[in-house]
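Peer 1: can you look at this prediction? I've put the sequence above it.
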Amino acid sequence: MDSALVIGGTRFIGRHLVEDLLEHEYDVTIFNRGNSENPFADDDRVAHVEGDRTNDTALESAAMTVDPDAVFDCVAYHPKDVHAATRIFDDCEAYVYVSSGAAYGAEEIPKREDETTLEPCSAEQATDDTFETYGNRKAEGDRAVFAAADNGIRAMAVRPPIVYGPHDHTERLDWWIDRVNRFDRVVVPGDGTNLRHRVFVEDVASALRIVAERGDAGEAYNVGDRRLVTLEEMVDLIAESLETSVDLVHAGPRELAAGDIDLDDYPLYRSYPHVLSTAKLAALGWESTPLEAAMDRSVAAHLESDRDGDDNGPDREAEERVLSILDTL
């Protein structure tokens, strides 16, 4: 394959995907509405077609204009988007849909592509725009990929869990980096052993390309850090990258109540472990970035930005009340 169309391509996963494709000598075109700043505006290696991906006519026009070998769908949030794209790009060599680990409907450890059941999706959920139906809609997008493959289209899905790294507009990891960078004492919810699978954004990008090149039609592939760390270990990695040290203070529900804080108020916390098996993707030759290197790049990007993730977690004043209570115990 020589040419790629990235639906999206300027914000986070899509931005890193474009960079990965360029490194592997693809001719790249991005397709989006142009509402976000285009980091490739001055790069003559990247063409841009403007249009709304939810408009089938615009997508059909892009297909005729670009005629790509591979299509990467980074911003399909409703099943109808996947159905339309697989129909419009049915003659491409590969269509890869960015799904999500949230598509899984069963709490199993680990969650495996060919074993763990997916979320159901009603007709009402399929057209909803709220966060509560995100996993349902992603799961139904996966089923649209499987249906397309049954019709002879080389369509595949990639399922990442929480994605982190440079240009992450969610700022979930930024909240933790900011805490470690500014304070000597950092509150860690629970006992610190909370386990929620995460994945470095550059590894999602390489996974998408590798699945397009080597994946099997009708298959889904989990992508996640090959070595998992607990929430406390993640904070330790941040501290090491910042070349600092912090006092980690564990706080359970009773202690957090002093600050009117719930465990789930903390970004990247999840009460039940969320772990994806990545063996299927690794069998294609994909590798993940060592955690220390991934965190170093994430921290460096944070320090160069104005992000603090402040909207993602408890405010420091509330945490200080918790720390005061703990100091008296």
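Peer 2: Perfect, I can see it now. Residues are numbered from 1 along each chain as shown.

Peer 1: CA only for contacts and neighbour counts going forward, please
Peer 2: OK.

Peer 1: and the helix or strand where Tyr97 lies, how far out from the chain's middle?
Peer 2: Under the criterion of DSSP states H and E, Tyr97 resides in strand 94-98. Its chain's average C-alpha position is 15 Å from that of strand 94-98, according to Cα atoms, centre = their mean, to the nearest Å.

Peer 1: put this beside the first:
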Amino acid sequence: MATVLIIGGTRFIGRSTVEEFRAAGYDVATFNRGRHDDPFADDDSVTQVTGDRRERDALERAREAVDPDIVVDCVAYFPADVRTATDVFADSTYVYVSSGAAYGVDRTPKREDETPLADCSAEQATTDSAETYGPRKAEGDREVFAAADDGVRAMSVRPTVVYGPHDYTERFAYWVDRVDTDDRVLLPQDGLSLWQHVYVEDVASALRVVAEEGTAGEAYNVGDEHAPTLAEWIDLLAGVCGTTVETVGASARELATEGIEPEDFPLYRRPPHLLSTAKLRGLGWSSTSHARALERTVEEHRENGRTGREHGPDRAAERALIERLTG
């Protein structure tokens, strides 16, 4: 069976990607700095190579140690990372984990071959900030396309916002905690925010499918095939958590009375963000049902103790507004 090298491989997307390729029968190796707990440290079926992915010599040592047929790059955050990796692994299939944030304009839905990517200045390409994340990912995509033009079998996968077990960002954990612990939940703008999500195991399966079936120089969106609004997510979570939740919608003006803005809520987005997944589905990929994905997500959430509370509005302010709005 072929060998895959996963750059990253210990946290969230990388962790699920290791499990996906291992389940498919691949020989799997990970390459990272070893600064996070490694869930595969005691697993003899996964080879661990330690090094800094931003150092070319370290990437070359990983190439010599593993001789990978496939490289999945989960932690390329700067265009230079992609440029170096596609050169070092020019003889391998290279799959870059990009982002739906790479798109430069709001369209519904965003399509790989139609919607323009974000511009990226030289300064943005080397600046690590939330504001430059999308432009940096877009420039990474352009590095993939340039490598493919030079003969490398390089491709890009663009996930929208990812949820599922082992999500250290805690964005989704905020809403799981709200539904799991409160009988009334405050929703900005009546919960009509539409921000497509994608289950982490579906991102991992997309990376494998693209590595096996994708076309060099192409990008593939990945997202849940059904995109619920924020209010619909609450209903779905309540069903999985076995709770009864009353949702209380609040306008921007009403939120402001408690010093809250709609954007203070995790996973709230003013313009819709929806990615077309038709291109990926054409390769045979499909997404997991929400019932199954949320069951596993909630189960792991209850085990890990993450609440996401520090990522949202003050809970007392939320409750005070709920009381005022409901009388």
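Peer 2: Received it, and whenever you're ready, just let me know what you need. Nothing here was measured: the structure is a model prediction, and the numbers come from that model.

Peer 1: TM-score for this pair?
Peer 2: Once superposed, the chains reach a TM-score of 0.99 (TM-score structural alignment, normalised by the length of the second structure), with 327 aligned residues with a Cα RMSD of 0.7 Å.

Peer 1: wait, His250 of the first structure touches Thr193, no?
Peer 2: No - counting by Cα atoms under 8 Å, His250 of the first structure does not reach Thr193; the two are 10.3 Å apart.

Peer 1: one step back: which outside residues touch the strand holding Tyr97 of the first structure?
Peer 2: The contact list for strand 94-98 of the first structure (Cα atoms under 8 Å, 6 or more residues apart in numbering) reads 69-76, 82, 86, 89, 142, 145, 153-160, 208, 211-213.

Peer 1: so how far does the helix or strand that comes right after it sit from its counterpart in the second structure?
Peer 2: Heading C-terminal from strand 94-98 of the first structure, the first helix or strand you meet, by DSSP H and E, is helix 123-126. With mean Cα distance after the TM-score superposition for the first structure, helix 123-126 of the first structure departs from the second structure by a mean of 0.4 Å once superposed.

Peer 1: just the strands from the stretch 151-300 of the first structure, written as ranges.
Peer 2: Counting by DSSP state E, counting those that start in this stretch, the stretch 151-300 of the first structure has these strands, from start to end: 155-159, 162-164, 185-189, 198-200, 220-222, 247-251.

Peer 1: report the inter-axis angle for the first one versus strand 94-98.
Peer 2: Interaxial angle of strand 155-159 of the first structure relative to strand 94-98 (axes from the mean of the first three to the mean of the last three Cα atoms, to 10 degrees): 30 degrees.

Peer 1: quick check: buried residues in strand 155-159 of the first structure?
Peer 2: In terms of neighbour count (16 or more other Cα atoms under 10 Å), strand 155-159 of the first structure has its buried residues at 155-159.

Peer 1: contacting residues around Ala148 of the first structure?
Peer 2: Applying Cα under 8 Å, 6+ apart, the residues near Ala148 of the first structure are 83, 86-87, 154-155, 218.

Peer 1: which parts of the stretch 151-300 of the second structure are helices?
Peer 2: 171-181, 200-213, 230-241, 252-256, 278-281, 290-304 (DSSP state H, counting those that start in this stretch).

Peer 1: now render the ones you listed as TSV, adding distance to Leu187 of the second structure and mean neighbour count.
Peer 2: Output for the helices of the stretch 151-300 of the second structure, formatted as TSV (distance: least, Cα to Cα, whole Å; neighbours: other Cα atoms under 10 Å):
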stretch	distance to Leu187 of the second structure	mean neighbour count
helix 171-181	10	22
helix 200-213	25	23
helix 230-241	7	19
helix 252-256	10	15
helix 278-281	31	18
helix 290-304	20	16
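
Peer 1: among the ones you listed, which is nearest Val49 of the second structure?
Peer 2: Evaluated over the helices of the stretch 151-300 of the second structure, closeness to Val49 of the second structure peaks at helix 200-213, with 20.4 Å, by Cα to Cα.

Peer 1: which residue numbers in the first structure does that closest one align to?
Peer 2: Residues 201-214 of the first structure are where helix 200-213 of the second structure lands when matched by TM-score structural alignment.

Peer 1: one step back: dump the helices of the stretch 151-300 of the second structure to a markdown table, plus distance to Thr115 of the second structure.
Peer 2: Converted to a markdown table, those look like this (distance: least, Cα to Cα, whole Å):
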| stretch | distance to Thr115 of the second structure |
| --- | --- |
| helix 171-181 | 26 |
| helix 200-213 | 20 |
| helix 230-241 | 24 |
| helix 252-256 | 30 |
| helix 278-281 | 14 |
| helix 290-304 | 27 |
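
Peer 1: out of these, which gets nearest to Pro109 of the second structure?
Peer 2: So among the helices of the stretch 151-300 of the second structure, helix 278-281 is nearest, using Cα to Cα, at 10.8 Å.

Peer 1: what lies in contact with the closest one?
Peer 2: By Cα under 8 Å, 6+ apart, helix 278-281 of the second structure touches 206, 210, 220-222.

Peer 1: what about 7 Å?
Peer 2: 220-222 (Cα atoms under 7 Å, 6 or more residues apart in numbering).

Peer 1: what span of the first structure is that helix aligned with?
Peer 2: Against the first structure, helix 278-281 of the second structure falls on residues 279-282 (TM-score structural alignment).

Peer 1: have a look at how far, on average, that stretch is from the second structure.
Peer 2: With mean Cα distance after the TM-score superposition for the first structure, stretch 279-282 of the first structure departs from the second structure by a mean of 0.1 Å once superposed.
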